[in-house]
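Enquirer: dropping the sequence and predicted coords here.
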Amino acid sequence: MWLGACASTIGTFVQQFAQSWLVYDLTKDPFYLGLDLFLGQLPIILFSLVGGVFADRMDRRKMLLSSQYIQMACAFILTALFLAHKVQVWHILSLSFVVGLGQSFGGPAYSALLPTLVPAENLSNAIAMYSIQFNLARVLGPTLGGLAYATLGPTWCFALNGVSFLAVILSLMMIQVTFVPAKSKEAILKSMGAGIGFIRQREGLAALVFLAFSTTLLGFSLTGFLPVIVRTVFHGGPRTYQLLLVCSGAGSIVGALIVAASERLKGQGHVALLTLLALGTAISGFAVSRWLPLSCVLIFISGAAIMASASLMLSLVQLIVSEQMRGRVMSVYSLAFRAGIPLGSLALGKLIPIFGITAALGGSGILLIAVTLSFLVLMRSVATFQRPAETAR
């Protein structure tokens, strides 16, 4: 499962490299970069709660397979459009929406399936390992994407992504699933309400959901607007863009390794908040930096902080959720976590032309620092939240 996901995620970042660069090349407008990210995440906002309900009443592996088929088809459609020299911006935007639709059902299914493949005491390690493969792909994907883009052209970037889905499809067919949810005739809205009620009843869980939204809203848009920074600040091209992406991905791997090494320490909630402070500071520094080596260091730190904080919060949530409620609760958490990405991207896409990339991006970092400080000072339920021993057993 790890190998299949890694291969597929590498393909995703190969396509993302070409897609972001082409959208900005075709439009010369940062708003369309934000719009592309927004449309890719919009279905997740609209449908992931429904996906969570289905993940608690259907075979999660079959749901994941359907999601992979949809995403693979979109990659090959985009390949065909490039081969025919018919591609337009609206094609890319539309296919991003369809990919997001597949992910809105695949995401909750994956979040619910992963804990059934490992013992509870190894769950934090499994989450950290997943983070490592994701961010290893963030390093290898842009590198391979840059090579493919320069030597073969953008068409092959999309084709390689389509082929990469075969790896995760084969892995899903090979694994042995030990838990299949019981079928239910309960109304979808009632099932959603049960999941939301569980979150409200558990101390600190609702605060973690809100913090996840704030983190992605203010801290996850940096890499999405790198083409603007590369062009306007450093006056560079694809190689500079590739370098910054690789530094960000390398930092994320380091962040995931730190989480894997420190998972049994007390006060994980407090550590997550301190990590978010580092993230806000790194983003603010990156916004004002005009020296490429310093920017590489700062984006490395931001990548490490993003992955460490996200892994810590996710492992805390996963460890206190019962198996019967896992799909619904994780769909709410994933919705909050992922909803911030398109909203933050769309907001930055509008603010950058008005205030400039430095002020808009720096403001995001400062706001993230302010939100985190308020949690540290006012909301002790998160700062003291940690892995419950009775659930870990």
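Expert: Thanks, I have it.

Enquirer: from here on, just use CA atoms for contacts and neighbour counts.
Expert: OK.

Enquirer: tell me what whatever helix or strand Leu65 lives in is packed against?
Expert: Taking DSSP states H and E as the criterion, the element that holds Leu65 is helix 60-83. Judged by 3 or more CA pairs under 8 Å, 6 or more residues apart in numbering; DSSP states H and E, the packing partners of helix 60-83 are helix 89-113, helix 154-174.

Enquirer: reformat those helices as a markdown table; add distance to Tyr24 and mean neighbour count.
Expert: Listed next are those as a markdown table, based on distance: least, CA to CA, whole Å; neighbours: other CA atoms under 10 Å:
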| stretch | distance to Tyr24 | mean neighbour count |
| --- | --- | --- |
| helix 89-113 | 10 | 22 |
| helix 154-174 | 14 | 20 |
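
Enquirer: let's bring in a second one:
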Amino acid sequence: MFRIPRIQTLDSFAHRNYRFIWSASFCANTAQWLQLLTLGWIVKELTEGSANSAFLIIGVGGAIALPGIFVGPLGGVIGDRLNRRHVVMFLASIMAFSAFSFAWVYKLGYANIWFVYGYAFLAGIYESTSMPIRQALVSNAVPQKYLSNAFTTNVLTIPGTRMLGPFVGGILASQTGFFWNLNLEAILYLLVVIFIIPMATPFAAKDSEDRDFKVSGLLGDFIDGFKYLFHQQRVLFKIMLLSFTPNVFCFPMLFLLPLFTAEILKEGADFGGYLLASNGLGGLIAIFLFSAFGVPNKRGLICILSALFAGILTLSLGQVTWMPISFLIVGLFGVCISTFRTSNGVMTQTLVKDEYRVRTLSFYRFIMSFIVISSFIIGILTDLTSLEVVLFGMGMLAIIISSGFLFFSSSVRNQP
């Protein structure tokens, strides 16, 4: 007899500490997506009529990602050496103050393109350090048997806020300007601190909290983490290489949405927010299904196929001018990105030892940080050619790489 699977989404919420880290992640991710929308449109406003406007708009996403190349590995070591809660609270406090200060700089008319880029760089330092640590705190808040469900339910905050942040930000921007977007971002960072304060970490490894911190030991810890990943988690290492496809070659499509909205769809910031929100909705649906019914087996194959379809969708967006189809493509793109990241994340959380967890997650963020290079190249090529040509090239490159993994990497394809 056919039995309807039990919905598991709320299982991890039975744990008090998990509720705190989930709420903190929700606020931090909402701030991130609100920030991405706001900074992109502020740059468009400041560079209106400039010949290199496209380069500067997409460069914002690159500036946010750039610190991950240098800070990401260091953040991984810090997250495995120091009290993870304290690090997250410290970083969120700095961002709250910075967002509030930027709001008044913009309000008083002193903002320029370099100020925006400086703020984006600071936000990138925060995100490349804080996100892997927050993800590791998920595993410290629940027993091992709940780990897969806890991670996928926590990932719900990413596409969910990708929908909510731009939606609210687009409305605020069109009605009141960007000043209140930045103030709302500051409030969200303060809420991260408030939610982390009462949280405990009963399931953290004993040697992962407040170990002796010596600068001289950072390089050794980094190398140790890389050796662990390369020798003992080889399939995860290969999947991290595959992650260049959706995260580096395809994801800049979202940075191009302000340009796509204005030049192709002939709409403003409010519709730009709705379009980015559709990406969040697609991801939210995918993650909800995973959190409700679990991530299926053959997770390696799922990663390959989601990367492949992300390339197909990127290529397709450059060929459409009808708004409903563009919303559908951007929404399905959210499904693919969230599917890849969730499948990869569940494997990382369940396979990696806690004392290596933040370093492993940081290696993944390190690879994602190469989006800064792809973003600047894409921005230059868009100025030199056209948006349609660049999207076609991005998608085709992703299709070729993903197909290579599909046909020639049996260890990834057969990973349970």
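Expert: Great, that's in hand. These numbers were taken from a predicted model, which means no experiment stands behind them.

Enquirer: related to what we said a few turns ago, next, the mean deviation of the helix holding Leu65 of the first structure compared to the second structure.
Expert: Its aligned residues in the second structure lie a mean 1.1 Å from helix 60-83 of the first structure after superposition (mean CA distance after the TM-score superposition for the first structure).

Enquirer: what are the boundaries of the helices in the stretch 101-250 of the first structure?
Expert: 123-151, 154-174, 188-201, 205-219, 226-232, 238-262 (DSSP state H, counting those that start in this stretch).

Enquirer: now do the buried residues in the third one.
Expert: Going back to what we said before, that points to helix 188-201 of the first structure. 191-192, 194-196, 198-199 (16 or more other CA atoms under 10 Å).

Enquirer: quick check: the farthest pair among the residues you listed?
Expert: Ser191 and Ile199 (13.0 Å; CA to CA).

Enquirer: burial count for the aligned residue in the second structure for Val14 of the first structure?
Expert: Using TM-score structural alignment as the criterion, Val14 of the first structure maps onto Leu34 of the second structure. A count of nearby residues for Leu34 of the second structure, using other CA atoms under 10 Å, gives 26.

Enquirer: show me the contacts for Leu34 of the second structure.
Expert: Leu34 of the second structure makes contact with 165-166, 169, 181, 185, according to CA atoms under 8 Å, 6 or more residues apart in numbering.

Enquirer: and the residues you listed, which is closest to Ala54 of the second structure?
Expert: Pro166 (19.8 Å).

Enquirer: okay, the closest one and Gly280 of the second structure: tell me how far apart.
Expert: 9 Å (CA to CA, to the nearest Å).

Enquirer: try Ser139 of the second structure
Expert: 24 Å.

Enquirer: so which helix or strand takes in the spatially most central residue of the first structure?
Expert: In the first structure, the centroid-proximal residue (CA atoms, centre = their mean) is Arg338; its distance is 6.7 Å. If you go by DSSP H and E, Arg338 of the first structure is part of helix 326-355.

Enquirer: quick one: buried residues of the helix or strand just after that helix?
Expert: Per DSSP H and E, the first helix or strand lying C-terminal to helix 326-355 of the first structure is helix 357-378. Judged by neighbour count using 16+ other CA under 10 Å, the buried positions of helix 357-378 of the first structure are 357-369, 371-373, 375-376.

Enquirer: matching residues in the second structure for the helix or strand following helix 357-378 of the first structure?
Expert: Per DSSP H and E, the first helix or strand lying C-terminal to helix 357-378 of the first structure is helix 380-383. Under the alignment (TM-score structural alignment), helix 380-383 of the first structure falls on residues 410-413 in the second structure.

Enquirer: gap between that stretch and the chain center?
Expert: 25 Å (CA atoms, centre = their mean, to the nearest Å).

Enquirer: same check on stretch 92-104 of the second structure?
Expert: 20 Å.

Enquirer: ok, and for that stretch, which residues are buried?
Expert: For stretch 92-104 of the second structure, burial by neighbour count (16+ other CA under 10 Å) applies to 92-96, 98-100, 102-104.

Enquirer: farthest-apart pair in the residues you listed, please.
Expert: Farthest apart among these - using CA to CA - are Ala92 and Trp104, which lie 18.9 Å from each other.

Enquirer: how about the helices and strands packed on helix 60-83 of the first structure in TSV, adding distance to Val332 of the first structure?
Expert: Formatted as TSV, those follow (distance: least, CA to CA, whole Å):
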stretch	distance to Val332 of the first structure
helix 89-113	9
helix 154-174	24
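
Enquirer: nearest to Ala304 of the first structure, out of the ones you listed?
Expert: That would be, of those and by CA to CA, helix 89-113, which comes in at 21.7 Å.

Enquirer: mean shift of that closest one relative to the second structure?
Expert: For helix 89-113 of the first structure, the mean deviation from the second structure after alignment is 1.7 Å (mean CA distance after the TM-score superposition for the first structure).
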